[in-house]
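Asks: Predicted model and sequence follow; I will ask about them next.
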Amino acid sequence: MTSQHQLAGKHALVTGASSGLGWQFALTLARAGAKVSLAARSVDKLESLARDIQSFDGRALPVRMDVTDVDSINAGVAVSETELGPIDILVNNSGVSAQSPSEKVTETDFDFVMDTNAKGTFFVAQAVGKSMIKRGEGGKIINIASVAANRVLKQNIAYCMSKAAVKHMTKALADEWGRYKIRVNCINPGYIVTGLNQDYWETDSGKRLISKLPGRRVGEPNVLDGALLLLAGSGSDFMNGSILEVDDGLTVSGF
């Protein structure tokens, strides 16, 4: 691992760490030497991840956090910093979706997606950003959006809207907080296999979708490791407001 990817002595907070991409992000940062606060609503799953990290002598702290509740966010950040020190890296990863034709989207569905993906992402960034500003040593905020920030995913309008908001929020915060040495960047993943969707890719409709993708494949969570370590480490010290597409060419394809 290059020195730019060495994170020894750094403290990273990962939201949505109990499954999927968040689980992988936490493992990757811990293997790079970071202390990791693992945030999610389900602490039982976080404790399992913490044991995995401790098995290779990493340090991990499960933190109960509901990103739709600002008080829960602030409490979780406070616990993380009390136990592991100031947060140097935030991976703002919590996200949900509610697929439905637009004419059938309910207010409950809409609020569920927007409260987690847009509102929650902002207030987690705000809580960590305030701490970084007060400390005065800067830091890295990595927002996880989606190809849906740039292109339509069918029958998923609230998700598309929320991820476009995360993308633009990244740029707005980068503009405001650059003076504090806080680098705010974003990863837009393409189609990635996770525990929630792995069965879909074996269905006829999943296989049809794969056949239309530029590379005729979907990614495993570790395909995001390079972008994550770049944005978390010193290699991104001159990057601010950058949006990294890690999607095997989906954003630029005609599909």
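Replies: Yep, it's here. Note that the coordinates shown come from a computational prediction; the quantities given were computed from them, not determined experimentally. Numbering: from 1, shown residues only.

Asks: C-alpha only now, for contacts and for neighbours.
Replies: Noted.

Asks: And the residue nearest the centre of this structure?
Replies: The residue lying closest to the centre of the chain (C-alpha atoms, centre = their mean) is Asn93, at 2.3 Å.

Asks: Now do the contacts for that residue.
Replies: Asn93 is in contact with 14-17, 21-22, 121, 143-145, counting by C-alpha atoms under 8 Å, 6 or more residues apart in numbering.

Asks: Against Phe110, how distant is it?
Replies: Noted for Asn93: a distance of 19 Å to Phe110, by C-alpha to C-alpha, to the nearest Å.

Asks: Run a quick neighbour tally on Gly16.
Replies: Other residues near Gly16 come to 27 when the count uses other C-alpha atoms under 10 Å.

Asks: Which parts of the protein are strands?
Replies: Using DSSP state E, the strands found in the chain span residues 11-15, 35-40, 60-64, 89-92, 139-144, 182-189, 243-246.

Asks: can you put those in TSV and add mean neighbour count and distance to Val70?
Replies: Below are the strands of the chain laid out as TSV (neighbours: other C-alpha atoms under 10 Å; distance: least, C-alpha to C-alpha, whole Å):
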stretch	mean neighbour count	distance to Val70
strand 11-15	28	14
strand 35-40	28	14
strand 60-64	23	13
strand 89-92	26	14
strand 139-144	26	18
strand 182-189	26	20
strand 243-246	20	26
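
Asks: Switch these over to CSV; also include distance to Ala164.
Replies: CSV is the format used below for those (distance: least, C-alpha to C-alpha, whole Å):
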stretch, distance to Ala164
strand 11-15, 19
strand 35-40, 23
strand 60-64, 27
strand 89-92, 15
strand 139-144, 11
strand 182-189, 10
strand 243-246, 11
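
Asks: closest to Ser102 out of these?
Replies: Among those, the nearest to Ser102 by C-alpha to C-alpha is strand 182-189 (23.1 Å).

Asks: Tell me what angle the closest one forms with strand 139-144.
Replies: 20 degrees (axes from the mean of the first three to the mean of the last three C-alpha atoms, to 10 degrees).

Asks: Skip the chain neighbours and tell me the closest residue to Met132.
Replies: Gly138 (5.7 Å; C-alpha to C-alpha, 6 or more residues apart in numbering).

Asks: Can you report how many residues neighbour the nearest residue to Asn222 once chain neighbours are set aside?
Replies: Nearest residue to Asn222 in three dimensions, chain neighbours excluded: Gln24, at 6.9 Å (C-alpha to C-alpha, 6+ apart). Neighbours of Gln24 under the rule other C-alpha under 10 Å: 19.

Asks: okay, now the one to match up with it:
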Amino acid sequence: MTDQVAAPARLFDLSGKVAIVTGGSSGLGIQFARTLAAAGADIALGARRAEQLQVVAEEIRALGRRVLAVRTDVSSRADCDDLVAQAVAELGDVHVLVNNAGTSRTVPAHREGPEDFTAVIDVNLIGAHQMALAFARHCIAAGHGGSIVNISSVLALSGTTTPQAGYAASKAGLLGLTRDLAMQWSGRKGIRVNALAPGYFASELTQPLLADPAQAAALTDRTALGRLGNPEELAGALLLLASDAGSYITGATLAVDGGWSLH
């Protein structure tokens, strides 16, 4: 008699789960929230722009999901703790964290002040660490596991001609953080920790680059698939890492970059 095989749709199902998405007011964060909601999860959104968060919340609510929007600056530990606490109070135990909040500065390194570099690290790396801790502490106290998906970048894996030292350093650091937290929490605490490394997608962060036709052409020419990504093309990878479909995946980095990192 052969082992039973779970239906693929059930493996990716997040019904009854609560997912937190930081940076959920714009760009890829909106797509991540839509994807998780479509898979059945209720959503807690965190971002600095409160008004835009409410717009996204209404869209998620229209999908038939419960949703909470909390103004959150992930560089503040108190804000990170508050987002998790409010999510638990309003929606119940949290099971998935998408660490997506991020910022970037495109400036030559020799012209970049230390405060500019630090501002990027504070959000992209320290903020992700603080959110992971707030999330994990709840999961551990509640006695159940969870899944953390850290949103890194292809620039953590491969270089680019655009000067983004702070961004590249923060996203590379996020990969090291992912591996370390996976070692600490996966076996003992049941919390899987993985990273998703998107390539170039049309988003708020990439808009300044794509506004320059020459720069946009250079980006697509380097990408093996010869085009930019569509945000919905991240859905499958996100669900794999967030759901039971990825139950034996931890400490991994999954690049969804159209082949950019082949160079």
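Replies: Sure, I can see it. Everything quoted here is computed from the prediction, not taken from an experiment.

Asks: The second structure: which residue goes with the residue nearest to Asn222 of the first structure?
Replies: Mapped onto the second structure by TM-score structural alignment, Gln24 of the first structure lines up with Gln31.

Asks: Please apply the same query to Val223 of the first structure.
Replies: So Val223 of the first structure corresponds to Glu233, using TM-score structural alignment.

Asks: any idea how far Ile73 of the first structure is from Lys181 of the first structure?
Replies: Plainly put, Ile73 of the first structure is 23 Å away from Lys181 of the first structure if you go by C-alpha to C-alpha.

Asks: So for these two, which residue has more residues nearby?
Replies: Higher neighbour count among Ile73 of the first structure and Lys181: Ile73, with 25 against 18, using other C-alpha under 10 Å.

Asks: close enough to count as contact, that one and Val67?
Replies: Yes. With contact defined as C-alpha atoms under 8 Å, Ile73 of the first structure counts as touching Val67 (5.8 Å).

Asks: just the helices in the stretch 1-150 of the first structure please.
Replies: For the stretch 1-150 of the first structure, the helices defined by DSSP state H, counting those that start in this stretch cover 20-31, 43-54, 70-84, 107-114, 121-135.

Asks: Please name whichever of the ones you listed is nearest to Lys163 of the first structure.
Replies: Per C-alpha to C-alpha, nearest to Lys163 of the first structure of these: helix 107-114, 9.1 Å.

Asks: got any residues that touch both of Ile73 and Val67 of the first structure?
Replies: Here Ile73 of the first structure and Val67 have 123-124 as joint contacts, going by C-alpha under 8 Å, 6+ apart.

Asks: quick one on the thing from earlier: just give me the match in the second structure for the residue nearest to Met132 of the first structure.
Replies: For Gly138 of the first structure, the residue aligned by TM-score structural alignment is Gly145.

Asks: who are the neighbours in contact with its match?
Replies: Contacts of Gly145 of the second structure (C-alpha under 8 Å, 6+ apart): 95, 139, 189-192.

Asks: again, but for Asn185 of the first structure
Replies: 140-143, 170-171, 174, 231, 239-244.

Asks: 6 Å - rerun?
Replies: Applying C-alpha atoms under 6 Å, 6 or more residues apart in numbering, one finds that Asn185 of the first structure lies in contact with 142, 240-242.

Asks: Gly102 of the second structure now?
Replies: Taking C-alpha under 6 Å, 6+ apart, we find Gly102 of the second structure in contact with 123-124.

Asks: And the longest helix along the first structure, what's buried?
Replies: When the first structure is parsed with DSSP state H, its longest helix is helix 157-177. Using 16 or more other C-alpha atoms under 10 Å as the test for burial, helix 157-177 of the first structure gives 157-171, 173-174, 177.

Asks: how big is the offset of it relative to the second structure?
Replies: Mean deviation of helix 157-177 of the first structure from its aligned counterpart in the second structure after superposition (mean C-alpha distance after the TM-score superposition for the first structure): 0.4 Å.

Asks: counterpart of that helix in the second structure, which residues?
Replies: Taking TM-score structural alignment, helix 157-177 of the first structure hits residues 165-185 over in the second structure.

Asks: Need the residues that contact the matching stretch.
Replies: 104, 117, 120-121, 124-125, 152-153, 155-156, 191-194, 251.

Asks: Nearest to Glu90 of the second structure, out of those residues: which one, please.
Replies: Of all the contacts of stretch 165-185 of the second structure, Ile191 has the smallest distance to Glu90 of the second structure: 22.0 Å, by C-alpha to C-alpha.

Asks: For Thr22 of the second structure, see how far away the aligned residue in the second structure for Ala148 of the first structure is.
Replies: Using TM-score structural alignment, the partner of Ala148 of the first structure in the second structure is Leu155. Distance of Leu155 of the second structure to Thr22 of the second structure, computed by C-alpha to C-alpha: 20 Å.

Asks: Count the residues that sit near the aligned residue in the second structure for Ile210 of the first structure.
Replies: Under the alignment defined by TM-score structural alignment, Ile210 of the first structure is paired with Thr220 of the second structure. Residue crowding around Thr220 of the second structure was assessed by other C-alpha under 10 Å; the count is 17.
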